[in-house]
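J.: give me coordinates for this.
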Amino acid sequence: MKAIELYDLVLDTPNEIFSPNTLKARIALNIKGLSYETKWLDFFQVHSVIPTITKTGEKPTVPVIVDHQHDDKAVQDSWEIVKYLDKTYPDTPPLIHGNNEALQFFFYNYANANILVPIFKLCVLTVVEKCPTKEMQNWFRQTREQSFNMTLEEFAGDDENVHVENIKSGLGLVHTTLKSYSYLSGEKPGFSDVTLAALYKMFSVFRSDLFEQTLLDAYPDDVLRQWWRRMEKYTKHSPPAEAVH
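T.: All right, here's what the predicted structure looks like:
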């Protein structure tokens, strides 16, 4: 058993990394070079398994980590997981640098509102198709349509170009920042880079047909592409060799 277990989400492809929420925890673990084991759950298993792990009564979601080196501590939610890892493993690269916790949290919310939403509109119908059973497809559709107060087709919209342009607009300040710094957090990756890399990875899985033109070539230089080359290695199943402690 590895020291840390990461509970992640699976659809119809075993071991496929796609969820932007769980990716933030995975990328954090990989940057820190911490050894972990992935426990894969489908949507239904999240609701049956996670409450037995967290035992908090909170809504069952992933990611969740269980840290067997520290009294089997269970931590839910990517933001809480990153804060926990920074505090518990101080000898690993910090993702919330100095006193910039509020700034990192600001970008987390900015990215969700301005980049994730149009990305999800481009991906949501693919997610439905990749639910492995008809029952799960129906559940996903019903719960999301209830949340959006519209059909998934209405949510996705007819004009993909509008969503692509909205993504590029949302990346404007990102591009400006990365022209001066290697990472959004400065000279080393921080939680803002983790957040954005999670969205890049999700889009590359669900909409590979639009990935390069939308996220890598949004602007007429290689700034975003070079940043992604620095971050992509952290979106894998385990830390890159040079990161392992």
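
J.: could you use CA atoms for every contact and neighbour count after this?
T.: Fine.

J.: could you pull out the strands in this protein for me?
T.: Ranges of strands in the chain, per DSSP state E, are 4-9, 36-41, 64-67, 73-76.

J.: which residues sit against the last one?
T.: Right, strand 73-76. Applying CA atoms under 8 Å, 6 or more residues apart in numbering, the external contacts of strand 73-76 come out as 53-54, 61-67, 81, 84.

J.: quick one: buried residues of stretch 31-39?
T.: Within stretch 31-39, the residues scored as buried using 16 or more other CA atoms under 10 Å are 31-34, 36-38.

J.: rewinding a little: with distance to Val223 added, can I get the strands of the chain in JSON lines?
T.: Listed next are the strands of the chain as JSON lines, based on distance: least, CA to CA, whole Å:
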{"stretch": "strand 4-9", "distance to Val223": "30"}
{"stretch": "strand 36-41", "distance to Val223": "32"}
{"stretch": "strand 64-67", "distance to Val223": "33"}
{"stretch": "strand 73-76", "distance to Val223": "33"}
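
J.: related to what we said a few turns ago, which one of the buried residues of stretch 31-39 is nearest Glu145?
T.: Set against Glu145, the nearest of these by CA to CA is Thr38 (29.9 Å).

J.: before we move on, back to that, what's the closest of the strands of the chain to Tyr219?
T.: strand 4-9 (32.3 Å).

J.: for that closest one, packing partners?
T.: Secondary-structure packing of strand 4-9 (3 or more CA pairs under 8 Å, 6 or more residues apart in numbering; DSSP states H and E): helix 20-32, strand 36-41, strand 64-67.

J.: another for comparison:
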Amino acid sequence: MSQPIIFYDIPSTAAGCAWSPNTWRIRYALNFKDLAYKTTWVEYPDIESVCKEIGAEPSMIRKNGSPYYSLPVIHDPNTGAVVSDSARIADYLDATYPDTPVLTPAGTHTLQKAFQAAFDSATNPVIPYIMPAVARILRPRSEEYFVRTREASFKQKLTEMEPTGEAHETAWKELQAGYGKISGWMKEGDSFVMGNTISFADLLIAGELQWCMKGFGAESEKWKDMLTWHGGRWAKLIDDLKKYEGPVEEMPN
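T.: Next up, the predicted model:
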């Protein structure tokens, strides 16, 4: 590969700038495969126009038939390909760079897809906590867009979303139980979903954990509590994948 892949990500005010669980999956993937890349930071209100400008396909089609554009997206100048959606990007990277470490081992494609759906369902209790947390770390233009669109989607003020009191006790235990379900799927003593082999499923989990760490704050009680769950499994996963986080990046002002 002669030219670095252009990786489109969403900035924040958090240390290192990167925060999104979806884009973190690909940040991990690019570093895991040791592929050269450079980040282009895109504020939320600009995502659709940038995607259209570079020829990226929408991530999905809404029920009303309108296209929905989101990040991550990559542009590989070595092949001319522009690929959107983290799962499709992972497939592209494996197919295009077969001599690098594999994200989706042969015969596991369907299982990896199923794991993603099951993981999203199990960890859904994080939503009322992470939505207001993310709003607080976004840069001004993205924050306004994020708050406006998410409040319209959830039909609730983000400032009123986070559970408190007894509701917090119940909701936080549900989130812990969700991660406990995932831990229960994994063999005791194994570091990764596939035992001692890193796969895209692990990057998916780690991306979600990065989301929580950046949103809640590395010194927050919530994040510190999560690191103790299930015998410290998630703290160990983050530590095991630390070498694939890549260099700390900041968005130029």
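
J.: just to revisit the earlier point, closest one to Glu165 of structure 1 among the strands of structure 1?
T.: With CA to CA as the criterion, Glu165 of structure 1 lies closest to strand 4-9 of those, at 28.9 Å.

J.: contacts for that closest one?
T.: 17-19, 22, 25-26, 35-43, 62-69.

J.: corresponding residue for Ser191 of structure 2 in structure 1?
T.: Correspondence of Ser191 of structure 2 to structure 1, assessed by TM-score structural alignment: Ser182.

J.: any figure for the gap between its match and Leu224 of structure 1?
T.: Ser182 of structure 1 is 10 Å from Leu224 of structure 1, where distance means CA to CA, to the nearest Å.

J.: need the counterpart of Ile238 of structure 2 in structure 1.
T.: In structure 1, Ile238 of structure 2 lines up with Trp228, judged by TM-score structural alignment.

J.: quick one: residues contacting its match.
T.: Going by CA under 8 Å, 6+ apart, Trp228 of structure 1 touches 197, 216.

J.: quick check: it vs Glu153 of structure 1, distance?
T.: The spacing between Trp228 of structure 1 and Glu153 of structure 1, counted by CA to CA, is 30 Å.

J.: equivalent analysis for Leu95 of structure 1, please.
T.: To Glu153 of structure 1, Leu95 of structure 1 is 37 Å away according to CA to CA.

J.: more neighbours, these two?
T.: When Leu95 of structure 1 and Glu153 are compared for neighbours, Leu95 comes out ahead with 24 against 12, by other CA atoms under 10 Å.

J.: count of neighbours near Gln156 of structure 2?
T.: Neighbours of Gln156 of structure 2 under the rule other CA under 10 Å: 11.

J.: which residue in structure 1 lines up with it?
T.: Using TM-score structural alignment, Gln156 of structure 2 pairs with Met150 in structure 1.

J.: and the aligned residue in structure 1 for Pro72 of structure 2, how many neighbours?
T.: Taking TM-score structural alignment, the alignment pairs Pro72 of structure 2 with Pro63 from structure 1. Burial measure for Pro63 of structure 1: 25 neighbouring residues, criterion other CA under 10 Å.

J.: thinking Pro63 of structure 1 is in contact with Asp77, fair?
T.: Yes: between Pro63 of structure 1 and Asp77 a contact is recorded at 5.6 Å, counting by CA atoms under 8 Å.

J.: okay, and the common contacts of these two?
T.: Residues touching both Pro63 of structure 1 and Asp77 comprise Asn21, with contact defined as CA under 8 Å, 6+ apart.

J.: quick one on the thing from earlier: could you dump the buried residues of stretch 31-39 of structure 1 into CSV with distance to Lys2 of structure 1 added?
T.: Formatted as CSV, those follow (distance: CA to CA, whole Å):
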residue, distance to Lys2 of structure 1
Ile31, 17
Lys32, 15
Gly33, 13
Leu34, 10
Tyr36, 5
Glu37, 6
Thr38, 9
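
J.: from the residues you listed, pick the one nearest Lys201 of structure 1.
T.: Closest approach between the buried residues of stretch 31-39 of structure 1 and Lys201 of structure 1, by CA to CA: Ile31, at 15.3 Å.

J.: can you give me the helices for structure 2?
T.: With DSSP state H as the criterion, structure 2 has helices at 21-32, 47-54, 86-96, 109-122, 127-137, 140-154, 165-185, 200-216, 221-240.

J.: possible to save the ones you listed as CSV with distance to Ser2 of structure 2?
T.: Below are the helices of structure 2 laid out as CSV (distance: least, CA to CA, whole Å):
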stretch, distance to Ser2 of structure 2
helix 21-32, 15
helix 47-54, 20
helix 86-96, 14
helix 109-122, 29
helix 127-137, 35
helix 140-154, 33
helix 165-185, 39
helix 200-216, 25
helix 221-240, 29
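
J.: closest one to Thr13 of structure 2 among those helices?
T.: helix 127-137 (5.3 Å).

J.: just want the angle from the closest one to helix 165-185.
T.: Interaxial angle of helix 127-137 of structure 2 relative to helix 165-185 (axes from the mean of the first three to the mean of the last three CA atoms, to 10 degrees): 100 degrees.

J.: measure how helix 127-137 of structure 2 sits relative to helix 221-240, angle-wise.
T.: Helix 127-137 of structure 2 and helix 221-240 meet at an angle of 90 degrees, taking the same axes, to 10 degrees as the criterion.

J.: which parts of helix 127-137 of structure 2 are buried?
T.: For helix 127-137 of structure 2, a neighbour-count test (16+ other CA under 10 Å) marks 128-137 as buried.

J.: now do the contacts for Lys89 of structure 2.
T.: For residue 89 of structure 2 the amino acid is Ile, not Lys. With CA under 8 Å, 6+ apart, Ile89 of structure 2 has these contacts: 26, 73-74, 83.

J.: pick the one among those residues closest to Ala117 of structure 2.
T.: The shortest gap between Ala117 of structure 2 and any of the contacts of Ile89 of structure 2 belongs to Ile26, at 17.5 Å (CA to CA).

J.: am I right that that closest one is in contact with Val73?
T.: No: in this structure Ile26 of structure 2 lies outside contact range of Val73 using CA under 8 Å: 9.0 Å.

J.: overlap of the contact sets of those two?
T.: With contacts taken as CA under 8 Å, 6+ apart, Ile26 of structure 2 and Val73 have 86, 89 as neighbours in common.
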